[in-house]
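In: structure here, sequence nowhere to be found:
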């Protein structure tokens, strides 16, 4: 996917050099020990209200102040976060992590006999009993190509393939096409970066010789004034790149990202699944994983959890959305594409262990074991569990481009307790809809804050980030808030409340997200999602009160 959920890169400042038309910056900035490091306008903006604060947040603060001051929540809502891992000891999640009270911590026994040993706070599906964990994975199309190429690589036409195998052959062709496109793109990027680095090194050498130190700053370069033409050219080039968004640190991160993509995500020979030693195509092969819910990469699940459940009003860090909530930690999303089997088992674990809401900030373009996930989400729906899923960050139309998992089952039926979420920014206008966000008039239900979001980072730190990965927990948090006060609602009724209570701007237009093949264009918000609106906790609580009273009157 163009902008994966796993803190990869988003396109921003222009860098017109050596064929590199845009220079990307990381979707998560380097973590800091305090939110004081951020512009105050970004901290907790998702809690603000479009009417009172003139910021396109969710009205959470207004709801607490005007609607919930004299009310007590009726139920603690458990939100299962299926993600990369969570720092459950973060200072802003204290007391908010789910505890399996039927399990005795650290005794090496499966006390509750649910198939998972010492699963006190959840489970990690990306490791083994010896404590070894997977961080990096290939993309699904790479795994498909590795499996199917020996079967179909010498086929010249679909007519040569038996009818029963033709769907698989088409999958092979699509995975091969995607692989070759991504491989060529990242190989070209690597070559471009190498050429750019050569120029950068030459410029740095010239400046270092003039300044008589290699540890110079931008401010040092700005002060240079000399008749030496070469030094002034180097100065102009260096400052020009800096003004376009380049720092040496960001460049090195981009290089590392590109190398990782080629060496891990696109490497046909890379197969870390051997650590787990299971068969990912057999759903009954469940004897794997461990109780390490943080794992080697808690950098994604931690901010997701913070938006849902970060402690409010403690003058520390951020304010999460829901108060009477607990986070169940399920680690199933590597840096690369998740396996369908891991997701299916994580969903079933969440349902069987009491989760009310499942947050799913991940996605991919291929789903070879979709039937596993279909059965799991059907099971979740049957147990009155709400599923909240990120629409994706490829700036694509989900009505036209496959994006998994999906509420649409193999037989065409749809899960009624599923919400698909796109991302928005703080202010009205052309950039209201995030330029990276997926959309879809039939497939994306609503939008929520997902640009310039400040949330938690591992190790009691904080960071600013973008992505539908973060608009999704905003919706999960609002859902948990509403459900904690109105547990009489079913999951599908809660979804209906959230969708019917969105803030809409019938006359407002925005620029559509921009993909690799389609430029941004002016569109109506109603053309980008089912509701054409943005989640709002204040409105949702008002409607929930009305709906519950109507239910009581009928009973």
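Out: Arrived safely, thanks for sending. This structure is a prediction, so every number in the text was calculated from the model and none was measured.
In: every contact and neighbour count from this point should use C-alpha atoms.
Out: Will do.
In: now the residue nearest the centre of the chain, what's its secondary structure?
Out: Centre of the chain computed as the mean C-alpha position; nearest residue by Cα atoms, centre = their mean is residue 469, 2.5 Å away. The three-state assignment at residue 469 reads helix, by DSSP: H, G, I helix; E, B strand; the rest coil.
In: wait, it sits on residue 361?
Out: Yes. Judged on Cα atoms under 8 Å, residue 469 makes contact with residue 361 at a distance of 4.5 Å.
In: try it against this one:
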């Protein structure tokens, strides 16, 4: 969901009107409404968790059934005009394929032979697409055959049929991940040299009990902080004692560079800190907050109100009262109904409301907040390596691992298992590295250590779907990227979602080293949509003729969420794992290819539509080829063909 109005989105979410996500791909969220099964006089209609089946003969209804979903099972609840008894019970198993564009119904039990054949048990049923609607599996389709900007993954697998593959370890540097998800548990990396739970470093790699990866944000007691400082607050807290009273003329060259970074960060930090002052005022005195709220309820007693009316209500002249009034005006939306109903809802959910409103003022922008205290490391020491926890979920709940779980699913969710989705690569092992907090920004030392861990423990591809604007310890990240190149590891990085020219803005981690040379083993990916036309690049994607290597599908991508759920998300965070998946596919089926060769293949095999597009972040029209180094879209089929030619394996 793209949210620009706080009142219309954030507050609705936090006060209980949450976005629904898919658990076991429930029928209520299916796109099969109104579908007709090709070659059969059968019509399907989907309502909530039921599917209504109507069979026609000569235009007349001869049979009507209602099935209801219970988990993965369809139960016949109602039947009419059937040769079978209407009280007979039938049960069928529902299996999803091609990211829910195709389903298979398998009979569990049904005494009615006629009904048993109605949905052609065991045969794939494919949805007929509605106009202007992207298929759920659009990212895997073929531009020429299907007229959507997919990566031709199904055609790639046709080329690979019968060929052997070897497992490839993929490091996913992200937030937590649900390694017990039904679609991920079979593809999670398991450290073969580690004995789980004995609190010993069995393989002598410096990390005890690292069975599936490592969490560099974790504490020894197994907990993980949810929010870190944002980048400018990190730098401000880190260096204020060192540089606030320093004489820049007496600093050595390395310190001068840090001093300059600190001055930029301090300026931004102070601006953000001051901007949050009204919210801190409004929510710092709970007694006064409710006094002012009650005043407003008396003045705005009608069945509805407006933000303007709230903002113009008389509450006195003291700064706290004015701050409370303005905050309630900012967060009110007409869909809440009356002001009284809105205020009562805020009172009912006040802890959530307060946390949502203060947000960064309490954590990410609060210099007194100490997120790393439980971790036990020294944030000022970027060379420190052995800290953290083997537990991979962030915070109190697996829900906070949403981002990492979604990314992991795109790369390698178990294919062809009749559940949820199919990942891009079919023979990967996901190694999870925790370095990206739920709120705030990742720390350079965690990123560098995550890269090093992945490299030293066998990863061949690393996915990094995150980024920031400042990097106080860039030299440590550079050294880790150099190590990855030396060890033949490809790093895939998302370009970011600011709708900006990546060539001209600071963005980290960066493929450009401090000395100006470029890392050859880093692939930077922009976000494309399903339409081959002016809207091909996502409006929010960063782009760059010198720094973005290619575009890949990242809009409305269905993937895994914690607790066996599924949902569609958008962003370059989804584009990068799509490219990571194809890179892993090549390294799995063509293990002799080097990381640099895989990058070369991905760049040279892109699909290059000759279209004029809307430049992200503006209304300007430009050739799509001008937005990246390759000028094209990721294409798995052409990449496999090129790999076959390069290796002589035809």
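Out: Structure's in. What do you need? Since the structure is predicted, the reported quantities are computational estimates derived from the model, not experimental observations.
In: for the two chains, what TM-score is obtained?
Out: Comparison of the two superposed chains (TM-score structural alignment, normalised by the length of the first structure) gives a TM-score of 0.81, and 496 aligned residues with a Cα RMSD of 3.5 Å.
In: just name whatever secondary elements the longest helix seen in the second structure is in contact with.
Out: The helix spanning the most residues in the second structure, taking DSSP state H as the definition, is helix 253-275. Packed against helix 253-275 of the second structure, as judged by 3 or more Cα pairs under 8 Å, 6 or more residues apart in numbering; DSSP states H and E, are the following elements: helix 231-243.
In: got the buried residues for the helix it packs on?
Out: By 16 or more other Cα atoms under 10 Å, the buried positions in helix 231-243 of the second structure come out as 231-239, 243.
In: circling back to that earlier point, only the buried residues of the longest helix of the second structure, if you could.
Out: Within helix 253-275 of the second structure, the residues scored as buried using 16+ other Cα under 10 Å are 256, 258-259, 261-263, 265-266, 269, 272-273.
In: returning to what we had before: grab the nearest non-local neighbour of the aligned partner of the residue nearest to the centre of the first structure in the second structure.
Out: Alignment note (TM-score structural alignment): residue 469 of the first structure maps to residue 573 of the second structure. Once flanking residues are discounted, residue 573 of the second structure sits nearest to residue 465: 4.6 Å by Cα to Cα, 6 or more residues apart in numbering.
In: which residues touch the one you found?
Out: 173-174, 407, 493-494, 572-574, 576-577 (Cα atoms under 8 Å, 6 or more residues apart in numbering).
In: equivalent analysis for residue 43 of the first structure, please.
Out: Neighbours of residue 43 of the first structure in contact, by Cα under 8 Å, 6+ apart: 35, 318, 453-454.
In: next: residue 640 of the second structure.
Out: 156, 159-160, 586 are the contacts of residue 640 of the second structure under Cα under 8 Å, 6+ apart.
In: neighbour count says what about these? Which are buried?
Out: 156, 160, 586.
In: using a markdown table, lay out these together with distance to residue 199 of the second structure.
Out: Listed next are these as a markdown table, based on distance: Cα to Cα, whole Å:
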| residue | distance to residue 199 of the second structure |
| --- | --- |
| 156 | 44 |
| 160 | 42 |
| 586 | 37 |
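In: between the residues you listed, which sits nearest residue 211 of the second structure?
Out: The closest of those to residue 211 of the second structure turns out to be residue 586 (Cα to Cα; 25.9 Å).
In: how much space separates the closest one from residue 431 of the second structure?
Out: Between residue 586 of the second structure and residue 431 of the second structure the computed distance is 18 Å (Cα to Cα, to the nearest Å).
In: try residue 359 of the second structure
Out: Separation of residue 359 of the second structure from residue 431 of the second structure (Cα to Cα): 31 Å.
In: point me to the helix or strand that includes residue 308 of the first structure.
Out: helix 301-309 (DSSP states H and E).
In: what lines up with residue 266 of the second structure in the first structure?
Out: In the first structure, residue 266 of the second structure lines up with residue 176, judged by TM-score structural alignment.
In: how about the contacts made by its match?
Out: By Cα under 8 Å, 6+ apart, the neighbours of residue 176 of the first structure are 141, 145.
In: re earlier: could you dump the buried residues of helix 231-243 of the second structure into JSON lines with distance to residue 597 of the second structure added?
Out: Below are these laid out as JSON lines (distance: Cα to Cα, whole Å):
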{"residue": "231", "distance to residue 597 of the second structure": "34"}
{"residue": "232", "distance to residue 597 of the second structure": "37"}
{"residue": "233", "distance to residue 597 of the second structure": "40"}
{"residue": "234", "distance to residue 597 of the second structure": "38"}
{"residue": "235", "distance to residue 597 of the second structure": "38"}
{"residue": "236", "distance to residue 597 of the second structure": "41"}
{"residue": "237", "distance to residue 597 of the second structure": "42"}
{"residue": "238", "distance to residue 597 of the second structure": "40"}
{"residue": "239", "distance to residue 597 of the second structure": "42"}
{"residue": "243", "distance to residue 597 of the second structure": "45"}
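In: please pull up the equivalent of residue 516 of the second structure in the first structure.
Out: Match for residue 516 of the second structure (TM-score structural alignment): residue 412.
In: what range in the first structure matches the lengthiest strand in the second structure?
Out: If you go by DSSP state E, the second structure has its longest strand at strand 60-70. With TM-score structural alignment applied, strand 60-70 of the second structure matches no range in the first structure.
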